[in-house]
Every structure is written in C-alpha cells, then in structure tokens.
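Undergrad: What shape does this take:
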Amino acid sequence: MPSVESMTTAYAGAPATTAPARRYLRQLGIDTQYVLLGFPLGLITIVLCLTGFAVGLGTAIIWIGLPVLAGSLAMSRGFAHLERLRIGPVLRRRIPHPHYRSAKARNWVGKMFSPLADGQSWLDLVHGIFRFIPSTLAFCFVFTWWTGALSGITYPLYDWALPHTVDNVELPELLGFDDNAVTRIVFYLVVGAFFTLTLFPVVRGAALLEAQFARGLLSGVDELRRQVAEANAARDTAQEQKAAAVSAEATALRRLERDIHDGPQQRLVRLAMDLGRAEQQFATDPEAARATVAEALSQTRETLDELRALSRGIAPPILVDRGLQAALTALAGRCTVPVDLDAPVFERLDPGVESTAYFVVAEALTNVAKHSHATEVQVSVQRVATGLLVTVSDDGVGGASLAKGHGLAGLDDRVKAAGGVLAVESAEGAGTRLTAALPL
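TA: As a prediction, this is how the structure comes out:
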C-alpha cells in the first residue's frame, strides 16, 4: 500500500481539480450502470418472485405450494446476494452479508424447507417483488437526464437532419423565441447545459434512492442486530471497567490502610511513648532524656521517609511533574534487582494512562523483589498505534497468576479500569513476563 508521503509527492504537480473530477466521473459511471442494469433486473425479479410467491401461496393448502415457496425464497436469496454486491460501490461501503438461519435438520426435506422459517429470506423476497418501483423511478430520471444532456450539447451536429416544425411552428417559437437557426441551436444548447450541470446530482440521487431501498431490506435488519450486539458488548465492557475500578480502588485503600497501620502508625505510637518517657526523665536523668529525644528524632525521620514512600505510591510527584519516563527511571533506581529500562521520551499522555502504566511497573518490580528470586528485570514501554504497551519480564522462578487471591489480581483490576488488558506468562522455573496494553 502506498504511503501518504508517496501519494502526496505523486500528485503534487497535478491540478487540484483533477482528482475530484475523476472521482465524480467514476461515481457517475458507477451510479449510471447501477440504475440502468437495475431496471431489467427489477423486471426479471418481479416476474419470477411474484409468480413463485403467488403460485406457492395459492397451492399451499394442498402442500404442493410449500416447495414452490421454499424455491422462491431460495431464488430471491440469490438475487439478494447479487444486489448486495451491486450497491456496495454506490454507497461507497461494503455491505455485510446478513445472518441466515441455518438448517438444523440433517435430512434433505428439512434443509429444503428451512428458508420458510428465516426472516431474512422473506425480506429478500419482498425486495424482489417491490424493487421494481424504485428501479423504475430511478431509471426514468437517469435515462431522461442522460438523453437531455447528450442530445442537447450535441444538437449543433445533427440540427440540419431534423424537421424543425410541429404543425408548421418550431418549438423555440412556441416558447416565445425568434424563428431562426441560431436561436434554435442556442436554445437546445442551453437545455443541454442544464441537463449536463444537473446530471451528477440527479443520477446520484436516483442511484441512492434505489440502493438505500435495497440496503434497508437486504441488510438493514442485520445491521440493526449488529448495532444492538455492539451496544450490549460496550455496555458489558463499561460495567466490567466500573467494577474493576471499584475493586482496584478498594484494594488500594486496604493496602494503604495496612501500610499505614504497620508502618507510620506504629512508629508514631512509639514516638509518643518515647517522648512521654523523656518528659519523666528530664527531672531525674537529663542525659537519658536527651538520648531518648535523639532516638525519637530518629524515629521521626524514619516515619517521614515511610510517609513519603506511601505518598509516592498514591501520586508520585515526579510522575506529575516530569512525566512517565523520569518516574520509571526513578522507580528502576530504587529497585533491589538490576533493571534494564527501555522507556523512550515521548509527549505527555493522559494522566490516567501514565498513572496506570507507572503502577503496573511499580507493582511488577515490587513482586519481582519479594517473590521471584530474579537476577535481572527488563522493563519496556512502547508507544504503538493503538495505545501504550508496557512489558516487565524477569528471569526468576515464575508461578505468577492473575487469579483472584494472588498479588496481581488488584493490578489486573486497575488495568481493566483504564480500559486496558493485562496478560501474564509465568511458567514454573521459566521467569515471568507481564504485559499491559493501555488504550490512548
């Protein structure tokens, strides 16, 4: 497929109106042949489909008409397939093949009568019977406009060979124009110019009238069914993302509560006890009180460090200020396992995407340091056409899982909440490869 640059270079020296003119002429030819062929096809289908339907319905009471009806439906399905192929270029889109009910019976009798229970087959038959109406209207307009355009603009070539009077009165004279050859030729040229200038919109409108009628019967119900299915799938996806977001938020809050309880809260309790003991020691043993205060200061610094670490887990300032690449570099530098980071600098992304990508890498590196016994970790962040691809792989013992109850379940919920997908490859003894695909 040619690139945009090559196409731009190839057409750089062409007039600006060449490409649109070619498109108009091509579409005019497509619409014209569609309408002109549609008229005889409409005659054929109305005769065959209407005859088959009438005979089948009339003799259905004695069961002979059922095979005739089934044959008529099968025949109309063939005409419908042909029409779907024809209307694609007119509508400038591919018309999808609708779903037909498949025959569940294994014998030939059940398969023969299966079209009788298929709704789309009946719609095909309705189209075959009534398509003659829009086909005739479209044919009349297209034939009239092409005839008027071609005969009008070429009138000077054959004016000499035509009789010019109707009851001894020329047509221009009937319309109030002077009776001479120049006036007559100019008059017909003006008429031809009118038909020529309005040829494309009239032919296009006629072709769309016929094509939209066919599309509504031959694929409209199926397209509506597909849209409903897509809407239901989108609704289910949104509900899954909402549930994943709630679950990820609850998991993060529980973890934060646990970390605060196990870390800074215990240190603050000890700090309060140390300060109370120092207050009692100042009167009796000032040196011991100073030592206790010094130890309390050390506890204060450690508590602040833990609080800073927790705040980085909530919203890392470096991620907000300097972007994803700088935040991942700092994260890799704090990891106890050597990290090979491949994170090129690119433009700032959506804050939600950057935050999710950061937490994917942070959680993965934490699990590697605690459980994998790995000697090296590779972290890769790639900007692809569909989004952001984050990969973390190690050479550890493997065995990681996304199942509920494992450490990565909360991370999976966080990725789903962002509309992404998380995948884990972690065979026993073969290391772990964690991949997150995040949409932009």
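Undergrad: Going by C-alpha atoms from here, please, whenever you check contacts or count neighbours.
TA: OK.
Undergrad: Need the three-state assignment for residue 102.
TA: Judged by DSSP: H, G, I helix; E, B strand; the rest coil, the three-state class of residue 102 is coil.
Undergrad: Nearest residue to it in space, ignoring adjacent ones along the chain?
TA: Of all residues not flanking residue 102 in the chain, residue 114 sits nearest, at 7.4 Å (Cα to Cα, 6 or more residues apart in numbering).
Undergrad: residues touching the one you found, list them.
TA: 70, 101-103 (Cα atoms under 8 Å, 6 or more residues apart in numbering).
Undergrad: quick one: residue 380 is in a strand?
TA: Yes. Applying three-state DSSP, one finds residue 380 inside a strand.
Undergrad: who touches it in this structure?
TA: Contact analysis of residue 380 by Cα under 8 Å, 6+ apart lists 341-343, 389-392.
Undergrad: Going by neighbour count, which of these are buried?
TA: 341, 343, 389-392 (16 or more other Cα atoms under 10 Å).
Undergrad: Please narrow those residues to those residing in helices.
TA: Taking DSSP state H, every one of those sits outside helices.
Undergrad: could the residues you listed be laid out in CSV, adding distance to residue 421?
TA: Putting the buried ones among the contacts of residue 380 into CSV (distance: Cα to Cα, whole Å) gives the following:
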residue, distance to residue 421
341, 21
343, 20
389, 10
390, 11
391, 12
392, 14
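Undergrad: what two of the residues you listed have the greatest distance between them?
TA: Farthest-apart pair in the buried ones among the contacts of residue 380 is 341 and 389; separation 13.7 Å (Cα to Cα).
Undergrad: The structure of the following sequence is requested for comparison with the preceding one:
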Amino acid sequence: MAIGSTAYGPEPRSHVLPVVLRAPFEGRTWREFLYLMIGLPLAVLSFSYAVSMLALGAGLLITFLGIPVLGAALAGCRALGVVERARARTLLKLDVAEPEPVRLRTRKAGRSGPIAWVGALLRSGTSWRHVLYAVLHLPWALASFLCALIVWANGWAALTYPLWFWVFPQYTDQPGLQLFDNGDDSAFYLDSPLKVAATCATGVLLVLVTPWLIRALTQVDRMLVSGLLGPSRLASRVRELESDRGVVVDTAAADLRRIERDLHDGAQARLVSLAMDLGLAKEKLQEDPESAAKMVEDAHGEVKLALQELRDLARGIHPAILTDRGLGPALSALAARCTVPVKVVVDLPERPAPAIEGIAYFTVSELLQNVSKHSRAQRAEVDVWHSEDRLMLQVTDDGRGGAGTTSGSGLAGLAERLDSVDGILIVDSPLGGPTVVTAELPWWG
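TA: Here you go, the predicted model:
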C-alpha cells in the first residue's frame, strides 16, 4: 500500500493567466494531441496484424502450422505493446510497468525449446490481453482521432478567420467563407464584420474547450494501456509481496545484528569484567579480606547493571508487559519512560493479533523516541483505536515540526516496515509544528 507524507518544498510557481487560458498552449495539450494523432495509424497496424494472424492461425489449426502462427501473433502483439507503453510514457507521462514475462515450464527434459516457448505464449493471459488491446483500440483510436482533429482544426481555423477571410473576395467570386447553399440564392457567407467576429468568438470557445476534450479522450487511453498492457493485479501483488518479504528479512537481520552488538558491547563485556573481578577477589580473599570484600561489593553493583541491561534488551525484543497485559498498559509504561509528558488513550474492543500488537508497540516506541530526541516538544499524545478492519495509531506533539519520510530518515524505515504488513504511515509535520504521525495497520483479531 502507498505511504503518504506531506512534503513542504518550494511554493508552486504562480501564473499570470488562469489555467483555462493557458491550457491550449501548454506542452501537455500538444503532447496528448500528438498521441491521439499517432494512435490511429498504430491502431490500424495492430488491429490488422492481430486479426489477420489470429485468423490465419485458427485456419491452420488443422495442421501443425496453426500453433506456431498463433504464437507469432501473440508475440507480435506483445512487441506492439512495448511500443504502446513507450508512447504512453513519452507523450502521456504514464509509466506502466512491464508485464510479467513468458514463463517456460522446464521440469521435463526437452521442454525448453521453441515448442515450450509457443506453449507458454498460448497459456499466458498477458499475451491475450495484448491481443484484446489491439482489437479494442482501433475503434476508440478512430473516434478519438476524428473528434480531436475536427474540434482542434475548426477551432483554430475559426479563431484565425479574421486573418485570412480576405482571400475569398480577392481570389474567388465569393464574399466570404460559405457555410451552406440551398441552391435558390440563399447561400450563407461569413462576410460581414459581425459574422467574422462571431466566427472568431466561436473559434476562441472551441480552442479553450479542446484541451479538456483531449484530456478526457486520453484518459480512456490511459485506462486501456494500464489495464491491458501492464502487469495483472495478481502479478503486481506477487511483486509487492516479494518486495515486502525482502524488507521483512532485512529488518529481521538488522534486529539480530543490533541484539548481537548490544550483547557483545554491553552485558557480555560487563559479565567478562565481572568474572575477572571475582577471580581477583578470590585470590585476595586469604591475603587481604578487606580488599576482597570491596571487590565483591563492586562486582555486586556490576551484576545489577548487567541485569538492567539484559532487562532493557529483553524489553527491546518483546516486553513482558505487552504479552501479559496488552497494548494499553505497555504503551503507558513506554510513555512513562519518555522525556516528554505523554498522554496515552487506547480504545480497543479486544486485543489484536500478537504480531500486529508487537508492530504497533514498536511503532509508537520509535515515534516517541523521535519526539524525545528531535522534536523539542513540551507534550505529546498517543491515541490508539479500532476502525473497521484497521488498527489506527496517532502520535501528536507540539514540537518544531519538519519531520518527513525522506530517504534515509528513521520514519522512512518505519514506513517500509509498516508497508511490509500492508500498513500505511502518514506524516503531517509543517515547519513550526505541530507534528501528527498516523499509522494504519491491518486488524488481525
């Protein structure tokens, strides 16, 4: 799922002209108009190729040649799909991911040659979606081509009519552009100043409407390209899950390295020093009992520190209070250790699944650490509630603001962790504050 954050970059550039007057001259309008003009010849080519090759392949199915011809038809449609995606990427600024490749079944020997490749093409739903695009795109491309061209040409012709209407009386026997002729001397010409002005006004209206008509037409093309030439929803979901699995693996590996480092540099080093001190105390026990007693007393203090470090480390892995009493008491205990006064409000009808409960706990823990270290806040608030099938978390502080999920920040890593379980992290933190961080997690009861 998407991860949202509010970005406070430079202010958008202000324009003197309103968007309605700018639209006919913007690059987007001319790119989309070019897309529609190029679309018809490409649609004719794709439709002719797809229909002729499929018909030929179907007719030859009584022989062995039909299957290779059908495979060539599907392969050709996939190649034309590459061209269509590139055209949409260049002119419509629509970035459609490449669909899933043709997958060969190579479990048996001898199944990786041309026959296996043709069979994989015929089994591929992506290939048939490319064929469907080639068939459906032609009527739409023809309609959009004619609609855009007629409105665009007539609009600019009418708008510029005052500049060229003099051609008719000077080089022809007509006083102006003839709109119709009934054959009984009732022809209608655009010759008077009023008619010329009305024609120009009509042209202005058409020119102003044309960009929005073109955008509406290309919106249908966007849906066709995204829906038929991109990856299927199942393939997209598989890719998303593979990416999420990688994030989970990397996060687990990082947590193991952190635990190993904390054990090696903290409790383990302290216990090694404690063992050496106790060894020295044992040697001096007979010779200098007072020094030995002092060393044992110091060792007792080291034991307490080591135990505290181990408790903190265990709490960082999974706090016992979370397992025993649930999210509300665990967050209250967490807030009590924060350097900023924190109000905790938890309103849950029941406990969520342990995995979601743990993620929620550590999400709030990291957010409160950010409040303590970076926000310069005077107070903070944690709200947790259940909404339909989502577990909602919100951490608010009155600090200086400016937080975001930019690459490399702690919030970016937290957003990736939430995304790995279909969660969302939304950051609203304008400069000067306040900062509101909202996290959504799936509710697994």
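Undergrad: ok, and the contacts of residue 114 of the first structure in the second structure?
TA: When these are mapped onto the second structure and scored by both residues aligned by TM-score structural alignment, their matches' Cα atoms under 8 Å, the shared contacts come out as 101-103.
Undergrad: buried set for the longest helix along the second structure?
TA: Counting residues, the longest helix in the second structure under DSSP H turns out to be helix 193-229. Buried residues in helix 193-229 of the second structure, defined by neighbour count with 16+ other Cα under 10 Å: 196-197, 199-200, 202-204, 206-211, 213-215, 217-218, 221-222, 224-226, 228-229.
Undergrad: Can you show me the strands along the second structure?
TA: With DSSP state E as the criterion, the second structure has strands at 4-5, 177-180, 188-190, 342-347, 380-387, 390-397, 424-428, 435-442.
Undergrad: Kindly reformat these as TSV containing mean neighbour count.
TA: Below are the strands of the second structure laid out as TSV (neighbours: other Cα atoms under 10 Å):
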stretch	mean neighbour count
strand 4-5	17
strand 177-180	12
strand 188-190	16
strand 342-347	16
strand 380-387	18
strand 390-397	21
strand 424-428	23
strand 435-442	22
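Undergrad: Which among these is found nearest to residue 43 of the second structure?
TA: strand 177-180 (33.5 Å).
Undergrad: what does the closest one contact?
TA: Applying Cα under 8 Å, 6+ apart, the external contacts of strand 177-180 of the second structure come out as 165, 168, 187-191.
Undergrad: If we use 10 Å, what do you get?
TA: With contacts defined as Cα atoms under 10 Å, 6 or more residues apart in numbering, strand 177-180 of the second structure is touched by 161, 164-169, 186-191, 196.
Undergrad: what distance separates that strand from the middle of the whole chain?
TA: Distance of strand 177-180 of the second structure from the chain centroid (Cα atoms, centre = their mean, to the nearest Å) equals 53 Å.
Undergrad: do the same with stretch 4-15 of the second structure
TA: With Cα atoms, centre = their mean, you get 19 Å for stretch 4-15 of the second structure.
Undergrad: what does stretch 218-226 of the second structure correspond to over in the first structure?
TA: Under TM-score structural alignment, stretch 218-226 of the second structure corresponds to residues 207-215 of the first structure.
Undergrad: how far does that stretch sit from the chain's center?
TA: On the basis of Cα atoms, centre = their mean, stretch 207-215 of the first structure sits 26 Å off its chain's mean C-alpha point.
Undergrad: Quick one: the contacts of residue 380 of the first structure as JSON lines, columns for distance to residue 258 of the first structure too.
TA: Below are the contacts of residue 380 of the first structure laid out as JSON lines (distance: Cα to Cα, whole Å):
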{"residue": "341", "distance to residue 258 of the first structure": "30"}
{"residue": "342", "distance to residue 258 of the first structure": "33"}
{"residue": "343", "distance to residue 258 of the first structure": "32"}
{"residue": "389", "distance to residue 258 of the first structure": "31"}
{"residue": "390", "distance to residue 258 of the first structure": "28"}
{"residue": "391", "distance to residue 258 of the first structure": "28"}
{"residue": "392", "distance to residue 258 of the first structure": "26"}
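Undergrad: Any idea how many residues pack against residue 110 of the first structure?
TA: With neighbours defined by other Cα atoms under 10 Å, the count for residue 110 of the first structure comes to 12.
Undergrad: Not including adjacent chain positions, what is the nearest residue to the counterpart of it in the second structure?
TA: Aligned against the second structure by TM-score structural alignment, residue 110 of the first structure finds its counterpart in residue 116. For residue 116 of the second structure, ignoring the flanking residues on the chain, the nearest one in space by Cα to Cα, 6+ apart is residue 104 at 6.4 Å.
Undergrad: show me what contacts the one you found?
TA: 111-113, 116-121, 123.
Undergrad: Filter the residues you listed down to the buried ones, ChimeraX style.
TA: The ChimeraX command for the buried members of the contacts of residue 104 of the second structure (criterion: 16+ other Cα under 10 Å) is given here:
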select :116,117,118,119,120,121
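Undergrad: and in the first structure, which of the contacts of residue 104 of the second structure remain?
TA: Mapped onto the first structure and checked by both residues aligned by TM-score structural alignment, their matches' Cα atoms under 10 Å, these keep the contacts 111-113, 116-121, 123.
Undergrad: I'd like to know which of those residues are part of helices.
TA: Per DSSP H, those map to helices at 116-121, 123.
Undergrad: would you turn the kept ones among the contacts of residue 114 of the first structure into JSON lines with distance to residue 258 of the first structure?
TA: Shown next, in JSON lines, are those (distance: Cα to Cα, whole Å):
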{"residue": "101", "distance to residue 258 of the first structure": "57"}
{"residue": "102", "distance to residue 258 of the first structure": "58"}
{"residue": "103", "distance to residue 258 of the first structure": "60"}
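Undergrad: Would you mind measuring from residue 106 of the first structure to residue 114 of the first structure?
TA: Distance of residue 106 of the first structure to residue 114 of the first structure, computed by Cα to Cα, to the nearest Å: 11 Å.
Undergrad: Also residue 30 of the first structure?
TA: Distance from residue 30 of the first structure to residue 114 of the first structure, by Cα to Cα: 36 Å.
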